[in-house]
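[1] Generate a structure from the sequence data that follows.
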Amino acid sequence: MSAILVLGLVLGLDNLQVGAALGMLEVSRRRRWAIALAFGACETVMPLLGMLLGRRLGEFLGPFTELFGSAVLALAGLLIIVMSWHERDTSQVAEGGFALLGLPVSLSIDNLLAGVGLGALGHPVLWSALAIGAMSTALCALGLFFGGWLRQRLPGRAELVGGMGLLVLSVLRLLGSDT
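    Prediction:
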C-alpha cells in the first residue's frame, strides 16, 4: 500500500508544478477547484484504464508518451508568455476548456502507463487508482492555491513567471525522459 502512495506522490508532482504555474494567472477560487478536480479525475481514470488495457498500450505509446505531454506543456507556457508580453488577459488560458481537459489528459498519460504496470503486478485496481487520483488532486490544488499566493507577492506580471514555469517544466520532462 505504501508503494502505491509513493507512486501517487511521484506521479502527482507534475500536477503540483502545473497547478502552481496556472495559479499565477488570475483565476477564481471556484475555477481553481474545478481545475484540481479535472486533474484528479484524469489521474484516477487513466491508471484504471491502464490496468484494464494491459501491457500492449505501453508498448504502442513507448517514448512518445513524454514527448506528447511535454509538447502540450510547452505550448501552454508559450501561449501564456506571448499573451502576457502583449498585455492580453492570460486568465483565458485557465478559464477555457484547455485547462480542464487538455492539460489534465496530457499529463495523465504517465498514469496510464503506471496503471499498466500496476495491473501486471497484480495490485488492486480500484484502490490503486483512487489513491493515485486523490494524491494528484491534492497536489494540483496545493499548486493552484500556492501559485495564487505567489501571484499576490510578485511584482509586475506574475503570469510571465507561470508561463516560464510551464515552459521550463516541459523542457525538464523532455531532458529527463532521455536519461
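
[2] CA only for contacts and neighbour counts going forward, please
    Noted.

[3] Count the residues that sit near the closest residue to Ala141 other than its chain neighbours.
    Leaving out its chain neighbours, the residue that sits closest to Ala141 by C-alpha to C-alpha, 6 or more residues apart in numbering is Ala36, at 5.1 Å. Residue crowding around Ala36 was assessed by other C-alpha atoms under 10 Å; the count is 26.

[4] Another for comparison:
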Amino acid sequence: MTALATAAEMGQLITIVVMGIALGMDAFSLGIGIGLRGVRLLDIARISLIIGLFHVVMPLAGMFMGHYLGSLLGDVATMTGGGLLVLLGGHMIFSSLRGQEVKPIDHRTLWGLSFFAFSVSIDSMSVGVSLGMFSTDLAFTVLMFGLFGGVMSVFGLLLGRRAGHWVGEYGEALGGVILLAFGIRFLI
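    Okay, here's the model as predicted:
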C-alpha cells in the first residue's frame, strides 16, 4: 500500500509540475511580446517577480472559491483574460502605427505591470478553481505555479529583448500582434 501511495503522490507531483509549466508558457509567450518593445534587465526582474506573485495569488483565490463557481468562472476567466490581451495587443499595434501620438501602456508603471501580470495569470485562477475540487498540496501547487510563471516570463522577456534588436522599430507592432493573437485564441 505504501508503494501505491508513493506512486499516486509522484503522479500528483508530476501533474502539478506539468500544469505549472503549461501555465508558465503563457507568461513566456507574452513576455516575448513585451520584450520586443525593449525592456531593461531591472524591469525583467520586476515584471517576472510580479507575474510569479500573480501566479501564486490567482490560483489560490480560485482554490478558495470552490466547486460551485467552477463551471461559470472557467469561461469567464478565459474570456476576461482574452479580452484584456486583445485590448493590450490592439493598443500596442495602434501605438506603433501612430508613432509618438499615442502613449503605449507602460510596463514600468504599476497599472501597466498589474494589467500585464493579471492578463497572463487569469487562467491560473480557473485552474485553481478546478484544483480546489481535489485534495492537492496547496502550498506546493501555488509555489510551483508561481515559480514557473516567474521563470518562464524571464526567459520570454529576455528572448523578446534580444529579438527586439533584430526587429527594430517594428518590435512594438510585432509584440502587439503576438498579444492580440493570444487574446483571440483565448476568446475562441
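
[5] Quick one: map the residue nearest to Ala141 of the first structure onto the second structure.
    With TM-score structural alignment as the criterion, the equivalent of Ala36 of the first structure in the second structure is Ser48.

[6] looking at it, the residue nearest to Ala141 of the first structure is touching Gly143, isn't it?
    No: checked against C-alpha atoms under 8 Å, the pair Ala36 of the first structure and Gly143 is beyond contact range at 9.1 Å.

[7] anything in contact with each of those two?
    Between them, Ala36 of the first structure and Gly143 share the neighbouring residues Gly19, with contact defined by C-alpha atoms under 8 Å, 6 or more residues apart in numbering.

[8] if we can go back for a sec, list the contacts for the residue nearest to Ala141 of the first structure?
    With contacts defined as C-alpha under 8 Å, 6+ apart, the neighbours of Ala36 of the first structure are 19, 137-138, 140-141, 144.

[9] go again using 10 Å as the cut-off
    Shown in contact with Ala36 of the first structure (C-alpha atoms under 10 Å, 6 or more residues apart in numbering): 15-16, 19, 99-100, 104, 136-145.

[10] From those, which land in helices?
    Using DSSP state H, the subset of these located in helices is 15-16, 19, 104, 136-145.

[11] Dump those to TSV, plus neighbour count and distance to Leu113 of the first structure.
    Supplementary listing: those in TSV, determined by neighbours: other C-alpha atoms under 10 Å; distance: C-alpha to C-alpha, whole Å:
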residue	neighbour count	distance to Leu113 of the first structure
Asn15	30	16
Leu16	24	20
Gly19	29	22
Pro104	23	15
Ser136	30	16
Thr137	27	19
Ala138	19	21
Leu139	26	20
Cys140	31	20
Ala141	24	23
Leu142	20	25
Gly143	26	24
Leu144	30	25
Phe145	21	28
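
[12] Pull the most distant pair out of those.
    In those, two members sit farther apart than any others by C-alpha to C-alpha. They are Pro104 and Phe145, at 17.0 Å.

[13] Remind me which helix or strand whatever residue of the first structure lines up with Arg162 of the second structure belongs to.
    For Arg162 of the second structure, the equivalent position in the first structure is taken to be Trp149, counting by TM-score structural alignment. Using DSSP states H and E, Trp149 of the first structure sits in helix 125-153.
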